[in-house]
Structures are given as C-alpha cells and as structure tokens.
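> Got a sequence here, can you model it:
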Amino acid sequence: MDTKALIASYYDAFNAGQTDRMLDLLHDDVEHHVNEGGIRKGKALFAEFNTHMTESYRETLTDMVIFANETGDRAAAEFVVNGTYLKTDEGLPPATGQTYRLPAGTFFVIRDGKIARVTTYYNLAEWMRQVVG
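This next block holds a predicted model:
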C-alpha cells in the first residue's frame, strides 16, 4: 500500500471508531508524540491512549488532506476535528457534552510499510476556549 493510502486507511479506521484496525497499521515500535505531554513508545501505550480517548471524546475528522514525500517515508495530514467532550479528562475543564471544531495536523514517519511515528498538533488554548465557553 502506498503512503497516502496507508494514512487514509488509518484515518478511515479512526472515523469508524475501529482502533484495532488503526493498531494494525502501526509499526511495533511506533512512537506517539502528543501535542501536550511525553512520547508514548510501542503499540500497547498507543492502545491505552486510544481507549482513554474513546471514553472521553467522540471525534470525527473532516476536510482531510494527505501529503507524502517522494520516497514515501514521511507524510502529513491536515484536517478538522469535530468533537464532543464526553467525560472529564484529568487537568481539563469538566465535560458536559460540549462540542468543538478545531483544525489540526499530524506528521508521520513510515518504516517497513507501517506507521512508525505519529506527531499530532492542535491549538489546546482554542479547544479550551470552545469547551469552557
């Protein structure tokens, strides 16, 4: 599968809520670099993160644009996160079902035909403004 198709499959699985299918597309040694916080290394920690996110947020990504370099070992995606804040996340405002719409982007490293690094960026201050109101 080419790089753009790999990234599209990853986000198709995300939008379908199929986190196991997302994990299948990841390299065993995946590194997950989050917007705020440390680096998660390995599929097990990525799976834990997905479980937590599924409990606290319901999100669908739209306006997806995927880019890849010529060799296919680097990629990026730009999109809009359309979400609902379901369950209070530690250190964040109380969840009351607030909705939000937020531009975001992710950078990827591809190794052995799998996603080896996921680095996502979004504006946390803007998210806070939307959920606090």
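> CA only for contacts and neighbour counts going forward, please
Fine.
> those helices in this structure, which residues are they?
3-16, 19-24, 43-56, 124-132 (DSSP state H).
> Out of those, which is closest to residue 36?
Among the helices of the chain, the nearest to residue 36 by CA to CA is helix 124-132 (8.3 Å).
> Sort out which residues of the closest one are buried, please.
Going by neighbour count (16 or more other CA atoms under 10 Å), the buried part of helix 124-132 is 127, 131.
> Could you also give me the structure for this next sequence, so I can compare it with the first?
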Amino acid sequence: MNQNTINLIEQYYAAFNSADMETFLSLLTDDVIHDINQGKREIGKEAFSRFMACMNFNYKEQLVDMVIMATPDGSRAAAEFVVLGKYLKSDEGLPAANGQEYKLPAGAFFEICENKVARITNYYNLEDWIAQVSD
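Modelled structure (predicted):
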C-alpha cells in the first residue's frame, strides 16, 4: 500500500469531518471527476464545491470506522466507513427533513494524480437511508 495516498485520503476525510471545506477542496485536482451515488457525474472543483455546499446545508455528517486501502503505486485508493448523520433540511426529491438521525455504511473509490484526488466515486444504499429517515 502506498502511504502517501493513504495520508491524502486521511487528510481528505479529516477535512470533511471538521467541515474544513478550504482544505477539503484543496486536495482535489481542478478537473476532479465526482461520480455521485446513484446520480450523475460532475466534473470540476467548482461543481464539487457547489455539491458540498448543498450537502452541508441539508446534512450534518461524520464519517467513522474508516478503513483506507491503496494500490502499491498510489494511483488508486478505496475507503470503507460508516456515516453518522443528521438530516437537517429537506433535499429535493427526498423525504421531508425534521432532524432525523441515520447510520449508513458507505464506501468510496479514488483516482489519484500528482498527490491530489482526481476522481471520487461514492457508494451507499439509498434505499436504506430513505428507510431510516422515513420512520
């Protein structure tokens, strides 16, 4: 496993957990590819920044039980974790928010270029999340 890539992904998630969007976004390439879970592909740091602004407005999340793996050459990485969240504001096309809490297993795959995240693909079970916030 490539320790530089592991460290990069650890920094990425530490910045996420501390809501340090400046550091979080600085770890991305300008043309980062973001494959949204069960959604579309967005390209560019500006699009990723808008996505995160929406997420931070509608949700409060912490990622725990993190396991990070990387290829020997450091060009790819994967992370498995649990999302501990609170649904703050209703998101378009989803159930109404009223502060519901959720616990959701998730994962992500990364492509790394020049020690920055060039692609991130996130996966979680949307049906499980909807069931948790619909109770």
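> Nearest the geometric middle of the first structure, what residue?
residue 120 (6.3 Å; CA atoms, centre = their mean).
> export the helices of the first structure to CSV and tack on distance to residue 94 of the first structure?
Compiled in CSV, these are given as follows (distance: least, CA to CA, whole Å):
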stretch, distance to residue 94 of the first structure
helix 3-16, 24
helix 19-24, 25
helix 43-56, 11
helix 124-132, 9
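> Out of these, the one nearest residue 87 of the first structure is which?
So among the helices of the first structure, helix 43-56 is nearest, using CA to CA, at 4.3 Å.
> elements contacting that closest one?
Using 3 or more CA pairs under 8 Å, 6 or more residues apart in numbering; DSSP states H and E, the elements in contact with helix 43-56 of the first structure are helix 19-24, strand 26-33.
> make it 10 Å
Judged by 3 or more CA pairs under 10 Å, 6 or more residues apart in numbering; DSSP states H and E, the packing partners of helix 43-56 of the first structure are helix 19-24, strand 26-33, strand 39-41, strand 74-85.
> Mind checking those for the one nearest to residue 51 of the first structure?
Nearest of those (CA to CA): helix 19-24, 8.3 Å.
> superposed on the second structure, where does that closest one end up, distance-wise?
Average distance between helix 19-24 of the first structure and its aligned residues in the second structure, after superposition and using mean CA distance after the TM-score superposition for the first structure, equals 0.9 Å.
> How about residues contacting that helix?
7, 9-14, 30, 43-44, 46-47, 50-51, 54, 114-115 (CA atoms under 10 Å, 6 or more residues apart in numbering).
> Can you say which of those residues are buried?
7, 9-14, 30, 43, 46, 50, 114-115.
> What does residue 42 of the second structure correspond to in the first structure?
Matched across to the first structure, residue 42 of the second structure falls on residue 40, judged by TM-score structural alignment.
> again but with residue 20 of the second structure, I slipped
In the first structure, residue 20 of the second structure lands on residue 18 (TM-score structural alignment).
> Also residue 78 of the second structure?
Match for residue 78 of the second structure (TM-score structural alignment): residue 76.
> Which residue lies closest in space to that match, excluding its sequence neighbours?
residue 107 (4.4 Å; CA to CA, 6 or more residues apart in numbering).
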